[in-house]
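K.L.:
coords please:
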Amino acid sequence: MAAPNTSYLYEAAIHTIKRMRSFTASEDFKAIEAEEVEVRLQTLMQAWAQVKDCEAKLAATGDLLTNAEVERNMVAAEQSYFPAYAALEKREKELAPRPDTRETPAIAVQVNLPFAEHDVKNTWGTFDGSFTKWQSFKDRFTAAVHANEKIAPAYKFAYLKSSLSGRAARTLGEWQQTDQNYGRAWARLNQVYNTLRAENSFARFSGFQF
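P.N.:
The predicted model follows:
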């Protein structure tokens, strides 16, 4: 049997996803502002990652294969998560500021990275948390930085943090630049965005539109 804590976390995450779906279908959702959209998207993504993590633990104990209630919860979570995510992302795009097309003087911005001996030109670009851009960013960053044995993990973390913005940056919070935290940060990004990418593929196959 699964640990009671796992079952509790699983049910709590599903409840969060269901509440988020109800909110996105309500009249109040139409008045939501950009800051709240970002917070709710982050909350929804974290709840979904928790659901998948708990499912793996339940599967390891055999509960996922024998418990009909867990199976029903899985279906309910999927039916709530995909429409909620789609609605929030659509609202985020609606509230995104329009680019200023007026010409403005160029401003030089210098980012000091404390490892000139390992300096690598950024050929991997940036990542803002859009799951459709994750795989290409991941592949390029892996080739240029993650798999480069000449760069110490703490320095890799500096490159990674300087490449993230928006939701992706908030996924890592305020972790300090250490060797250990780089491994945690890279694993966290992969956990969140590999899951989102896989589930989006399923959603498209199932008829959901993002």
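
K.L.:
only C-alpha atoms for contact and neighbour calcs from this point on.
P.N.:
Fine.

K.L.:
grab the nearest non-local neighbour of residue 197.
P.N.:
residue 131 (5.8 Å; Cα to Cα, 6 or more residues apart in numbering).

K.L.:
kindly report the same for residue 21.
P.N.:
Nearest non-adjacent residue to residue 21 (Cα to Cα, 6+ apart): residue 84, at 4.7 Å.

K.L.:
I'd like the structure of this one too, to check against the first:
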Amino acid sequence: MRGLWTLTAALLAAGLVLVGLGLRGADGPPQPPAWAAVPRAAEHRGPVLDRSAPVQVAVPSIGVRAPLARLGLAGDGSVQVPPADRLNEAGWYDRGPTPGERGAAVILGHVDSAKGAAVFYELGRLRPGHRIEVTREDGKTAVFTVESVERVSKERFPTNRVYGPLDHAGLRLVTCGGSFDQSKRSYHDNIIVYAAQTAVRQTASR
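P.N.:
So this is what the prediction gives:
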């Protein structure tokens, strides 16, 4: 079992190199300060929920409200990314926990394109204490509190921290960041937001 996890983790880390491939804004996306990477544990944690697929992610402090697509693994074993022509949509990695379940749920999104900002362009502005809300198919909204935000080289992607087991319901948001390599048409780094579920509420009827 451990060998299988190690192989899967390596493939997932490799796949994240593709997030934001070939996309670039005029001035570059915001980057988090070093102090934001220091974990600040949420004051309390909400109840762990049963499995239910997420349908929308909202990050009020940066004005994000986006539908969620399901992402699996590509034919080469790398993690899929949202289609490049749907830049205002994020994707949930459906081989892992759903947001609200015990474990680390992972949501990926592009940062920008030649046409401008994409769904997670402002992700680097998040700070510990900010709120993230994920609406689920079961009518519940899992509310998460940001604990840390870090910028890391794609060559040193922290696979275990992002995908590893947790004793609570956690969430990771991932996009590109850092400087842009014109020759490779790719950003050098990833921006990763770590959050813990702190509340659950019933979604209002539509």
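
K.L.:
now what about the TM-score between them?
P.N.:
In this superposition the chains share a TM-score of 0.22, using TM-score structural alignment, normalised by the length of the second structure; 85 aligned residues with a Cα RMSD of 6.0 Å.

K.L.:
picking that back up, the residue nearest to residue 21 of the first structure - how many residues pack around it?
P.N.:
Residue 84 of the first structure: 25 surrounding residues under other Cα atoms under 10 Å.

K.L.:
same deal with residue 105 of the second structure?
P.N.:
24.

K.L.:
that one: which element?
P.N.:
strand 103-108 (DSSP states H and E).

K.L.:
what is that strand packed up against?
P.N.:
strand 90-93, helix 159-163, strand 169-181 (3 or more Cα pairs under 8 Å, 6 or more residues apart in numbering; DSSP states H and E).

K.L.:
export the ones you listed as a markdown table, with columns for distance to residue 142 of the second structure and mean neighbour count.
P.N.:
Output for these, formatted as a markdown table (distance: least, Cα to Cα, whole Å; neighbours: other Cα atoms under 10 Å):
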| stretch | distance to residue 142 of the second structure | mean neighbour count |
| --- | --- | --- |
| strand 90-93 | 14 | 26 |
| helix 159-163 | 18 | 17 |
| strand 169-181 | 9 | 24 |
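
K.L.:
and residue 153 of the second structure, which of these is closest to it?
P.N.:
Closest to residue 153 of the second structure of those, according to Cα to Cα: strand 169-181, at 8.3 Å.

K.L.:
and the closest one, what does it pack onto?
P.N.:
Applying 3+ Cα pairs under 8 Å, 6+ apart, one finds that strand 169-181 of the second structure contacts strand 103-108, strand 140-153, strand 186-202.

K.L.:
okay, buried residues for the longest one please.
P.N.:
Neighbour-count burial for strand 186-202 of the second structure, counted by 16 or more other Cα atoms under 10 Å, picks out 186-200.

K.L.:
what angle sits between that strand and strand 140-153?
P.N.:
On the basis of axes from the mean of the first three to the mean of the last three Cα atoms, to 10 degrees, strand 186-202 of the second structure is oriented at 160 degrees to strand 140-153.
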